[in-house]
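Chemist: Here is a sequence together with a model predicted from it:
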Amino acid sequence: MRLAAYDNFDELEQCQSAWDRLADRCVFRTWRWLATWWRHYGSEDPRCRLHVVVARDADEQVLGVLPCYVHASAISGRTLRLLGDGEVCSDHLGLLAATDNRGQVADAIADALLSDPSWDALDFAAVDDGEPSTGLLLDRLQQRGCHVDTRPEQSCWTIDLPDSWDEFLAMQSKSHRKQLRRLDSRILQTDSAAWRHAATAEDFSIGWDVLEDLHQRRRQSLGEPGCFSWPRWRAFHEDIARQLLAAGELRLSWLELDGEPVAAEYHFARGSTVFAYQGGLSPEAADAEPGRLSLIACIQHAIGEGRRQFDLLRGDEPYKAHWRATPQAVHRVLAIPPRFAPRVRYRARTAIRNAGRWVQQAARLFS
């Protein structure tokens, strides 16, 4: 097996189709998502250096990709992170590897990382518990002397979709089933409601404006700034959403009641899965339950397309279990190589963090 580390995305163009094959159904692992993320979040940041490791066999077939970058700071040192992390909140990140070669790829990349002194810590966010390829890599690093620490994050929640809406309703509790039927028949199936989705560039322009407006109004009504107030987040998502529209993987929709937009959804569809990423609601229409109405329409559409999973992504909001979604544990993983300077830095950071917690606890105790 031959490994190559890349610090320029242009040199990785030849890997795009193999990369997407290894990404499988997950939109957040694809070349398109991660290359666009790097262009907006990493390429112009002097603290960041691309570090993508590609594993190939003797016939030059790509067997694995570790899509990373190194972020340098005075406090944390040089930290190896997964592309797509941070404020974008990409889920299901990790090592991409062919099923039959996971062990070999994990061994080879672990050896390569430990022979590379250009990083001081590995900090991977949003790693699914039990994700096989990343799990093997972390095991191999630990076996080779790395200190590995895992910390729980909020779970990812997924609804397993049946073949029909009636079967989906049968999955719900009696009271929830009654509520969904009432909302569907009394509102969604009437002339007062119109559910629209973006199929063209013109549709996209309309829907994107609706999404931004409803998202910002909803978040600001809760005293929050809203994601569209973050310039890089906004630029990244408008860029990637247009690409996904062209690829047939964007599911941008909005619901109108009596001609007025009251809810919008920004979802993705790849393979058998719809990923429910972001949305917005009209605060003034809260009594009409626009969020629930919009979710009904989106799930009905996903079932109609033959999707098998509706991924509600990270976050332990109570409504997810109510819709019969099941949780998948997610961890943030930290690994420290068996070198003197990184170990000292890690112990110092841990001591400072523990001291800060003690001060907070003491303040609460005596307040």
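Modeler: That came in fine, so what should we check first? For clarity, every value in this text was computed on a predicted model and none was experimentally measured.
Chemist: C-alpha only now, for contacts and for neighbours.
Modeler: Will do.
Chemist: How about the contacts made by residue 277?
Modeler: Shown in contact with residue 277 (C-alpha atoms under 8 Å, 6 or more residues apart in numbering): 265, 266, 267, 268, 312, 313.
Chemist: Quick check: it vs residue 64, distance?
Modeler: From residue 277 across to residue 64, the span is 27 Å (C-alpha to C-alpha, to the nearest Å).
Chemist: Same question for residue 203.
Modeler: Counting by C-alpha to C-alpha, the gap from residue 203 to residue 64 is 38 Å.
Chemist: next one: residue 246
Modeler: In terms of C-alpha to C-alpha, residue 246 sits 27 Å off from residue 64.
Chemist: Looking at the two now, which is surrounded by more residues?
Modeler: A direct count of neighbours by other C-alpha atoms under 10 Å for residue 246 and residue 64 places residue 64 higher, at 28 against 13.
Chemist: Roughly how far does residue 158 sit from residue 16?
Modeler: 28 Å.
Chemist: out of the two, which sits in the more crowded spot?
Modeler: A direct count of neighbours by other C-alpha under 10 Å for residue 158 and residue 16 places residue 158 higher, at 24 against 14.
Chemist: try this one side by side with the last:
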Amino acid sequence: MARLGGRAVGIFPLYLETHRAYKILRVRKLRPIGAGGDTAPDDLGMLFDPVHEHAVARAFVDHVLNHVHDWQLLDLVDLPADSALLACWTQQSTQISGSIVRTTVNRIIFGDLPPDWDRYRQGLSRNRREVLGRKRRKFEAQPDARFFQIHQDAQIDSAFERLAEMHRQRWQGRTEEPSFTSPQYLGFHRALMHALLAQGRLRLYGLQMNAQTIAMFYGFRNGATLYYFQAGFDPKHLALSPGEVLMAYVIEAAIGEKCTHFDMLKGDYGHKRHFFQQTRETLGLRVYRPGLICWLYQVKARLAGNRVPAEPADHIDAAQTKLTASPIAESPTQ
């Protein structure tokens, strides 16, 4: 935590994790909390008072370089493209005899929302408007078809279980690690949903027909932006395009509650571009301290003909994983 005059002006939580590289060597990796495991986070930059962004970034970089000694690789992910941390690490490169490299860009789809649904529809192509209208009418023609939102705390757990079930069904056989599988992941998001609902920020929507939920959307509102986190639909009803129909309803609801932005979060997928076209980027940064690990990553990169070191096949050594307890910075540099 960075403080100025006793007031917190920045927070950047990191933890230390030990991996096995090449099945032999242990790599002590410093990472932002939220990265690793079965999570796929977005926007993992530091929290800061905008007035002090660069001072806070310099303080964090200085502290990690000079006061945190037990890491070999600093692996920052999903930083905003204009993050002061990226600039500060680049400026400090002359102090590091190891190496600093940027990693793969992640693209995030988003869109600005107009004041009303009709104007949003007019912004789509004629073919897209017709397709959406036809699919919505087809769904609405089903028995007891309805779009709904979860408003009560007592409804969250059953809705969450249905979302997780449909998501796993949808991705069964298509990926080895679908979301909503580990007890830790399930427990975290269940608790988070209850907390967000209490703050008025949870957006948990669904489609129902014949008294059965066939699709669900899980997101949250922050300020005037609605964030799409996860969704799921019952594969048995694929012919009704439930995921696409639900997303259109959600966008209409967001416009109705005066949201001005809709953020689809990480993943440049075609189904997201059906609704929005704007793109922003997040970047990664790896800092290697000098030594054997740095040398091995550099050799691997050269052999691969790639200037950006690629991550070796790592195996998490759970017995060696620990959280850093020391603060990252006590005060911003002046």
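Modeler: Everything's here; your move. Every value quoted in this text rests on a predicted model; they were computed, and no experiment measured them.
Chemist: Superposing both, give me the TM-score.
Modeler: Once superposed, the chains reach a TM-score of 0.81 (TM-score structural alignment, normalised by the length of the second structure), with 299 aligned residues with a C-alpha RMSD of 2.4 Å.
Chemist: What is the aligned counterpart of residue 115 of the second structure in the first structure?
Modeler: Per TM-score structural alignment, the equivalent position to residue 115 of the second structure in the first structure is residue 163.
Chemist: hang on, I meant residue 278 of the second structure
Modeler: That one, residue 278 of the second structure, aligns with residue 326 by TM-score structural alignment.
Chemist: and if you look at residue 170 of the second structure?
Modeler: Per TM-score structural alignment, residue 170 of the second structure is aligned with residue 218.
Chemist: mean deviation of the one helix or strand that match maps to from the second structure?
Modeler: Assessed by DSSP states H and E, residue 218 of the first structure sits inside helix 201-221. In the superposition with the second structure, the average deviation recorded for helix 201-221 of the first structure is 1.8 Å (mean C-alpha distance after the TM-score superposition for the first structure).
Chemist: Break down the stretch 151-300 of the first structure into its strands, ranges please.
Modeler: 193-197, 250-257, 260-270, 273-281 (DSSP state E, counting those that start in this stretch).
Chemist: Quick one: list the elements packing against the first one.
Modeler: Put plainly, it is strand 193-197 of the first structure. The contact analysis (3 or more C-alpha pairs under 8 Å, 6 or more residues apart in numbering; DSSP states H and E) places strand 193-197 of the first structure against strand 250-257.
Chemist: hmm, who's touching the strand it packs on?
Modeler: Against strand 250-257 of the first structure from outside (C-alpha under 8 Å, 6+ apart): 192-198, 204, 207-208, 210-211, 241, 244-245, 261-269, 290, 294.
Chemist: still on that earlier bit, list the residues that contact the match of residue 170 of the second structure.
Modeler: Counted by C-alpha under 8 Å, 6+ apart, residue 218 of the first structure has contacts 280, 281, 282, 283.
Chemist: what's the most distant pair in those residues?
Modeler: 280 and 283 (9.3 Å; C-alpha to C-alpha).
Chemist: more crowded one of those two?
Modeler: Between residue 280 of the first structure and residue 283, residue 280 has the larger neighbour count (other C-alpha under 10 Å), namely 24 against 18.
Chemist: isn't residue 92 of the first structure right next to residue 125, touching?
Modeler: No: look at residue 92 of the first structure against residue 125 with C-alpha atoms under 8 Å: they stay out of range, at 9.2 Å.
Chemist: Those two: which has the busier surroundings?
Modeler: Neighbours were counted for residue 92 of the first structure and for residue 125 using other C-alpha under 10 Å; residue 125 has more, 27 against 20.
Chemist: To which residue of the second structure is the more buried one aligned?
Modeler: Residue 125 of the first structure maps onto residue 77 in the second structure, by TM-score structural alignment.
Chemist: excluding its backbone neighbours, what's nearest that match?
Modeler: residue 284 (4.2 Å; C-alpha to C-alpha, 6 or more residues apart in numbering).
Chemist: any idea how far the one you found lies from residue 27 of the second structure?
Modeler: Residue 284 of the second structure is 18 Å from residue 27 of the second structure, by C-alpha to C-alpha.
Chemist: can you check residue 214 of the second structure too?
Modeler: 45 Å.
Chemist: go on, residue 314 of the second structure?
Modeler: 9 Å.
Chemist: Overlap of the contact sets of these two?
Modeler: 19, 20, 21.
Chemist: For residue 226 of the first structure, list the residues it contacts.
Modeler: 215, 216, 219, 220.
Chemist: can you list those residues in a markdown table and add distance to residue 113 of the first structure and neighbour count?
Modeler: Shown next, in a markdown table, are the contacts of residue 226 of the first structure (distance: C-alpha to C-alpha, whole Å; neighbours: other C-alpha atoms under 10 Å):
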| residue | distance to residue 113 of the first structure | neighbour count |
| --- | --- | --- |
| 215 | 41 | 25 |
| 216 | 42 | 22 |
| 219 | 42 | 16 |
| 220 | 44 | 13 |
